[in-house]
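>>> sequence plus the predicted model coming up.
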Amino acid sequence: MTSILFRFIANAVALGVAVWLVGDITLGEDGASNGSKTVTLLVVALIFGVVNVVVKPVVKFFSLPLLIVTLGLFTLVINGLMLLLTDWIAGDSFEVDGFGAAVFGGLIVSIVSWAVNLVLDRDDD
């Protein structure tokens, strides 16, 4: 259960960093309060987590030949597509303008999520 919570927090932080760094990724309305944007970020992180658990393995399976040929670099495209799918599901509360922004945002989300999981998910045995 804590692993799911850590992944949720990592996704939320990673999406927040992507919104902050990539100008073509926006969260909420322009005049929205910080509390409203935080709630929106948590909802988008939940949607992104579900997309990564349900859709991403299927896409990776069917794109396995491309993943092998590109030595795994096609994963960047898949991450961008998952971000665009999250944009489509979330509606107006989360906007990704363009495929390039989605791929760059997916790269940022992957790196930040990995780093946050590394820090949060420590086994102190």
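Perfect, I can see it now.
>>> CA atoms for contacts and neighbours, from now on please.
Will do.
>>> that's a helix at Leu85, yeah?
Yes. Membership of Leu85 in a helix is supported by DSSP: H, G, I helix; E, B strand; the rest coil.
>>> check it against this one:
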Amino acid sequence: MKNWLLHVIVNAIAILLVSWLITAVSINGVVGAIAAAFILSILNAIVRPILIVLTLPITVLTLGLFLFVINAITLLITDGLLGSTFEIDGFGTAILAAIIISIINLVLNSLIKDKG
């Protein structure tokens, strides 16, 4: 439970940074970022594995790069569920946001593991 909550907080920070870096991504404050991170973590636990299994051949053919498309899809589903709290303007923006969120998560998780 503690690791999951820490993961939600790291995702919320990543979402806030992405909304600051990309003008086509908007979030309504810290509470909106935490809500988006919470929904995104639930989608990553339930929907993402199903999408990975369904798209396994194309993921293998693209050497795993199709996972960014899957991450973009989960971001767009989060956008649809949260309405005006979290908005992404288009699929290309969602892919760019997914790449940046993945990089930020990688950096923050490595910093957390070094401290712990």
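Everything's here; your move. Everything numeric in this text was worked out from a predicted model, so none of it was measured.
>>> quick one: secondary structure of the equivalent of Gly23 of structure 1 over in structure 2?
Counting by TM-score structural alignment, Gly23 of structure 1 corresponds to Thr23 in structure 2. Each residue gets one of three states, and Thr23 of structure 2 gets coil by three-state DSSP.
>>> got the residue ranges for the helices in structure 1?
Using DSSP state H, the helices found in structure 1 span residues 2-21, 34-54, 56-62, 64-69, 74-90, 99-120.
>>> possible to save the ones you listed as TSV with distance to Leu27 of structure 1 and mean neighbour count?
TSV is the format used below for those (distance: least, C-alpha to C-alpha, whole Å; neighbours: other C-alpha atoms under 10 Å):
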stretch	distance to Leu27 of structure 1	mean neighbour count
helix 2-21	7	19
helix 34-54	7	17
helix 56-62	22	13
helix 64-69	31	13
helix 74-90	10	20
helix 99-120	13	18
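>>> would you turn those into a markdown table with distance to Gly28 of structure 1?
A markdown table is the format used below for the helices of structure 1 (distance: least, C-alpha to C-alpha, whole Å):
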| stretch | distance to Gly28 of structure 1 |
| --- | --- |
| helix 2-21 | 11 |
| helix 34-54 | 6 |
| helix 56-62 | 25 |
| helix 64-69 | 34 |
| helix 74-90 | 10 |
| helix 99-120 | 17 |
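>>> how many other residues sit next to Leu65 of structure 2?
Other residues lying near Leu65 of structure 2 total 12 when counted by other C-alpha atoms under 10 Å.
>>> kindly report the same for Val25 of structure 2.
Val25 of structure 2, neighbours per other C-alpha under 10 Å, totals 20.
>>> cool, thanks, signing off.
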